[in-house]
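A.B. asks: Sequence first, then the predicted structure:
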Amino acid sequence: LPLLHDAHHRLTPIQAARLGKDLEPYRPFWLEDCTPAENQEALRLVRRHTTTPLAIGEVLNTVYDYQALITEQLIDYVRSAVTHFGGVTPLRKLFDFAAQYQIKSAVHGPEDISPVGMAAAVHLDLAVHNFGIQEYSGHTPLTEEVFRHAYTFTEGYLHPGDAPGIGVELDEELAAAHPYKAAYLPVNRLGDGTVHDW
């Protein structure tokens, strides 16, 4: 099985470069979010010191965030989500731009992306020539009931199903019976108690 390692923006450029280099004998699929995404200069240093593929973008929301990353080939996989990037069309345009530089898609797909967003991602994956991989975390049983969807996940593969459109139907009555409750990402603290990106 391929190794995909997510450093979640926690490493300094030197730490990321060292980790990427140390992982090379294991031929990982990628090193994801190795440094803070806003510090794109860091990826130049990482890229110079390792051949481990780099993935980034789940916190990037516009094509402008990616311009240097793509044109300088500082990454190998684009990680934005359909729901965060403005929909299918803008993300498709980003993937077409990335394809010119041999960079692949890898749509962000955690549990907080609804089945609507996941279905849109699966259909987009099928439409681009530079498809790389699709993240899939699944959903709670209640979410699966409220958002009935045609796509399936079996033995590591997603299938879009045969339903029309993106293949998702909302059960409004069931949704109304379970009002929205605000949820937040966990708070992460360093050893000294300092709040840090989780």
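C.D. replies: Noted; the coordinates are in hand.
A.B. asks: contacts and neighbour counts: CA atoms only from here.
C.D. replies: Noted.
A.B. asks: Neighbours of residue 117, how many?
C.D. replies: Number of residues near residue 117 (other CA atoms under 10 Å) recorded here: 20.
A.B. asks: Same check on residue 150?
C.D. replies: The tally of other residues near residue 150 (other CA under 10 Å) stands at 17.
A.B. asks: One more: residue 22?
C.D. replies: Residue 22 is surrounded by 12 other residues when neighbours are defined as other CA under 10 Å.
A.B. asks: Could you measure from it over to residue 16?
C.D. replies: When distance is defined by CA to CA, to the nearest Å, residue 22 is 10 Å away from residue 16.
A.B. asks: and what of residue 145?
C.D. replies: Counting by CA to CA, the gap between residue 145 and residue 16 amounts to 41 Å.
A.B. asks: And these two? Which one has more around it.
C.D. replies: Each of residue 145 and residue 16 has its neighbours counted (other CA under 10 Å); residue 16 has more, 25 against 15.
A.B. asks: doesn't residue 32 make contact with that one?
C.D. replies: No - contact status for residue 16 versus residue 32: not in contact, 10.1 Å apart, counting by CA atoms under 8 Å.
A.B. asks: Spatially nearest residue to the most centrally placed residue in the chain, not counting backbone neighbours?
C.D. replies: Centre of the chain computed as the mean C-alpha position; nearest residue by CA atoms, centre = their mean is residue 108, 2.2 Å away. If you skip the residues right next to it in sequence, residue 108 has residue 81 as its closest partner in space, 4.7 Å away by CA to CA, 6 or more residues apart in numbering.
A.B. asks: ditto for residue 61
C.D. replies: Excluding the flanking residues, the one nearest residue 61 by CA to CA, 6+ apart is residue 85, at 4.7 Å.
A.B. asks: What is the burial count for that neighbour?
C.D. replies: Applying other CA under 10 Å, we find 18 other residues in the vicinity of residue 85.
A.B. asks: second one coming, line it up with the first:
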Amino acid sequence: MPPEHGWSTTKYLNFIPELFKRAREKFGYDIELCHDVHSRLTPIEAAQLGKTLEPYRLKFLEDAVTYENPKGYKTIRNHTTTPLALGEKFNTIWDAKSLIENQYIDFVRTSATHGGGITPMKKLADFASLYHVRMAPHGAPDLSPICFMAHMHLDLWAPSFGVQESISFGTPELNEVFNFNATLKDGDIY
């Protein structure tokens, strides 16, 4: 197991902006950067973080706070222009409905396996596009290539496509179990 360290919100809020400052100094603004907060902050802390990250133009700040209280995202939205992403744990369009309608988020992160498959995801994408909210399907290592291929089909169709996450794309362990044909080239998947 990796070593565990005590959590310090103050240290975190001081460290993350410096991290993105250095990333932009080294890599410039031609690459898109995202940051997953893992719901560790209160709404006002997340708003502060989003505000301090504005100069580094993130693609999105993910899971800034828990989604159980959508008004937390209203607080964040009222204080920052950093785009917000949420939805890894969403199971239906109803989980995202008020967040999308109120434009508290900019990206929906639902996966096909959690969101009921391609058809419910298509409905979610259609609804999100009405409010200029983009799809960014979750692609954690616990999701199989079957889920990934479902996302690829959805991504090709979705008028509101934003980005596709894939942490475990093409790992030797997955390739032993699943036989699929997809290649990553210059940031695009074929």
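C.D. replies: The structure has been received and is ready for your questions. For clarity, every value in this text was computed on a predicted model and none was experimentally measured.
A.B. asks: thinking again about what came up before, residue in the second structure paired with the residue nearest to residue 61 of the first structure?
C.D. replies: Superposed on the second structure with TM-score structural alignment, residue 85 of the first structure falls opposite residue 115.
A.B. asks: could you measure the closest residue to residue 170 of the first structure other than its chain neighbours against residue 59 of the first structure, distance?
C.D. replies: Leaving out its chain neighbours, the residue that sits closest to residue 170 of the first structure by CA to CA, 6+ apart is residue 147, at 4.8 Å. From residue 147 of the first structure over to residue 59 of the first structure the distance is 25 Å, taken as CA to CA.
A.B. asks: Which one of those two is surrounded by more residues?
C.D. replies: When residue 147 of the first structure and residue 59 are compared for neighbours, residue 147 comes out ahead with 21 against 17, by other CA under 10 Å.
A.B. asks: check contacts around the more buried one.
C.D. replies: Contacts were defined as CA atoms under 8 Å, 6 or more residues apart in numbering; by that measure residue 147 of the first structure touches 115, 116, 168, 169, 170, 171.
A.B. asks: most surrounded residue in these?
C.D. replies: Across the contacts of residue 147 of the first structure, the neighbour count under other CA under 10 Å reaches its highest value at residue 115, namely 26 neighbours.
A.B. asks: for the first structure, what spans make up the helices?
C.D. replies: In the first structure, the helices defined using DSSP state H lie at 13-23, 40-49, 63-71, 82-85, 88-99, 115-127, 141-146, 172-176.
A.B. asks: and residue 18 of the first structure, what does it touch?
C.D. replies: Applying CA under 8 Å, 6+ apart, the residues near residue 18 of the first structure are 49, 50.
A.B. asks: Aligned counterpart of it in the second structure, please.
C.D. replies: In the second structure, the residue matched to residue 18 of the first structure (TM-score structural alignment) is residue 48.
A.B. asks: I'd like the distance between its match and residue 86 of the second structure.
C.D. replies: The gap separating residue 48 of the second structure from residue 86 of the second structure is 18 Å, by CA to CA.
A.B. asks: Residue 127 of the second structure too?
C.D. replies: With the distance defined as CA to CA, residue 127 of the second structure ends up 15 Å from residue 86 of the second structure.
A.B. asks: Kindly report the same for residue 160 of the second structure.
C.D. replies: Using CA to CA, one obtains 15 Å as the distance from residue 160 of the second structure to residue 86 of the second structure.
A.B. asks: Which residue of the two possesses the greater neighbour count?
C.D. replies: Of the pair residue 160 of the second structure and residue 86, residue 86 is the one with more neighbours under other CA under 10 Å, namely 29 against 22.
A.B. asks: can you tell me which residue in the first structure aligns to that one?
C.D. replies: Residue 86 of the second structure maps onto residue 56 in the first structure when the alignment is built from TM-score structural alignment.
A.B. asks: Same check on residue 103 of the second structure?
C.D. replies: Checking with TM-score structural alignment, residue 103 of the second structure has residue 73 as its match.
A.B. asks: is it true that that match touches residue 101?
C.D. replies: Yes - the pair residue 73 of the first structure and residue 101 qualifies as a contact (CA under 8 Å) at a distance of 6.7 Å.
A.B. asks: Have a look at the two and say which one is more surrounded.
C.D. replies: Counting neighbours by other CA under 10 Å for residue 73 of the first structure and for residue 101 shows that residue 73 has the greater number, 18 against 14.
A.B. asks: list the contacts for the more buried one?
C.D. replies: Contacts of residue 73 of the first structure were listed using CA under 8 Å, 6+ apart, and they are 101, 103.
A.B. asks: for the one 4 residues further on, same thing?
C.D. replies: Taking CA under 8 Å, 6+ apart as the contact definition, residue 77 of the first structure lies against 53, 54, 55, 56, 103, 104, 105, 106, 132.
A.B. asks: change it to 7 Å
C.D. replies: Each residue near residue 77 of the first structure by CA atoms under 7 Å, 6 or more residues apart in numbering is listed here: 54, 55, 56, 103, 104, 105, 106.
A.B. asks: Over to residue 50 of the first structure?
C.D. replies: Under the criterion of CA under 7 Å, 6+ apart, the contact list for residue 50 of the first structure reads 17, 20, 21.
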